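In: 3D, please:
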Amino acid sequence: MGVSHTTDKTFENDIQNGLTLVDFWAPWCGPCRMLAPVLDELDLEMGDEATITKLNVDENPIISQAFRVMSIPTLILFKDGKPIESLTGVQSKKALKNMISKHK
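Out: Model (predicted):
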């Protein structure tokens, strides 16, 4: 399916069903660019278990502020629209897989 993108307008709809991992990022952020291929690999391996989507914090300030995202990358895992766990900074694929797997 591939990593998708969400916006302030589509966010609520995009996270309402199942597990959704949201990457709060910006194009100018070096660590965010380092994380992108990890998320692509994770999507290939776990795309049937969780949706992976990205939210550009510069273009979508409403959702970023609502979840008090102060540094990026911030990853928040949602289950049926509710935030259940978050991580900040570049993460390994293994750490992200473990986070998703324990909430299946």
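In: going forward, measure contacts and count neighbours with C-alpha atoms only.
Out: Fine.
In: Name the nearest residue to residue 42, sequence neighbours excluded.
Out: residue 93 (6.3 Å; Cα to Cα, 6 or more residues apart in numbering).
In: What distance do you get for the one you found to residue 60?
Out: Noted for residue 93: a distance of 26 Å to residue 60, by Cα to Cα, to the nearest Å.
In: Repeat that for residue 24.
Out: 10 Å.
In: to compare against the first, here's another:
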Amino acid sequence: MSTKAVTDADFQSTVLDSDKPVLVDFWAEWCGPCKMIAPALEEISEELADKVTIAKMDIMESTEVPQKYGVQSIPLMVLFKNGEAVAQKLGAAPKSQLQSWLESEL
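Out: Prediction:
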């Protein structure tokens, strides 16, 4: 299992209604740091597949959800549990830092 693309249209069903935590990576095609962390998020998604779903939202294609959650800088990762945003991490980081942050929040 790898990361899942999510849009404004399916955000409710994919993220807010999920029965397990969902980490949403807000990104854009033109964002260099976003591209840098993408492989790390893919690996984390596979390694923690039983604990968390990792979803990616392109802020250029979907604008409602990023606006609702005040996304102003990317990459921004927001962890949702039971339909609530419970933690966030701004900026690129090595896989080890991303994974330890995520695991500490789960």
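In: Tell me how many other residues surround the equivalent of residue 20 of structure 2 over in structure 1.
Out: Matched to structure 1 by TM-score structural alignment, residue 20 of structure 2 sits across from residue 18. Residue 18 of structure 1 has 15 neighbours, counted by other Cα atoms under 10 Å.
In: again, but for residue 1 of structure 1
Out: 9.
In: need the contact list for it.
Out: For residue 1 of structure 1, the contacting residues are 43-44, 47, by Cα atoms under 8 Å, 6 or more residues apart in numbering.
In: try residue 36 of structure 1
Out: Residue 36 of structure 1 touches nothing, counting by Cα under 8 Å, 6+ apart.
In: How about the one 4 residues further on?
Out: The neighbours of residue 40 of structure 1, taking Cα under 8 Å, 6+ apart as the test, are 2-3.
In: Please repeat the previous calculation with a cut-off of 10 Å.
Out: For residue 40 of structure 1, the contact set (Cα atoms under 10 Å, 6 or more residues apart in numbering) comprises 2-3, 47, 52, 93.
In: Would you confirm that the match of residue 20 of structure 2 contacts residue 83?
Out: No. Residue 18 of structure 1 is not in contact with residue 83 according to Cα atoms under 10 Å; the separation is 11.5 Å.
In: what's around residue 37 of structure 2, how many residues?
Out: Neighbour tally, residue 37 of structure 2, other Cα under 10 Å: 18.
In: And for residue 6 of structure 1?
Out: Residue 6 of structure 1, neighbours per other Cα under 10 Å, totals 20.
In: For it, list the residues it contacts.
Out: 12-15, 22-24, 52-56, 60.
In: Which of those ranks first by neighbour count?
Out: residue 23 (28 neighbours).
In: That one in helix, strand or coil?
Out: What DSSP: H, G, I helix; E, B strand; the rest coil gives for residue 23 of structure 1 is strand.
In: can I assume it is in contact with residue 51?
Out: No. With contact defined as Cα under 10 Å, residue 23 of structure 1 and residue 51 do not form a contacting pair (11.0 Å).
In: Common neighbours of these two, please.
Out: With Cα under 10 Å, 6+ apart as the test, residue 23 of structure 1 and residue 51 both reach 3, 77.
In: so how far is residue 1 of structure 1 from the most centrally placed residue in structure 1?
Out: With distances taken as Cα atoms, centre = their mean, residue 22 lies nearest the centre of structure 1, 1.8 Å away. Using Cα to Cα, residue 22 of structure 1 is found at 15 Å from residue 1 of structure 1.
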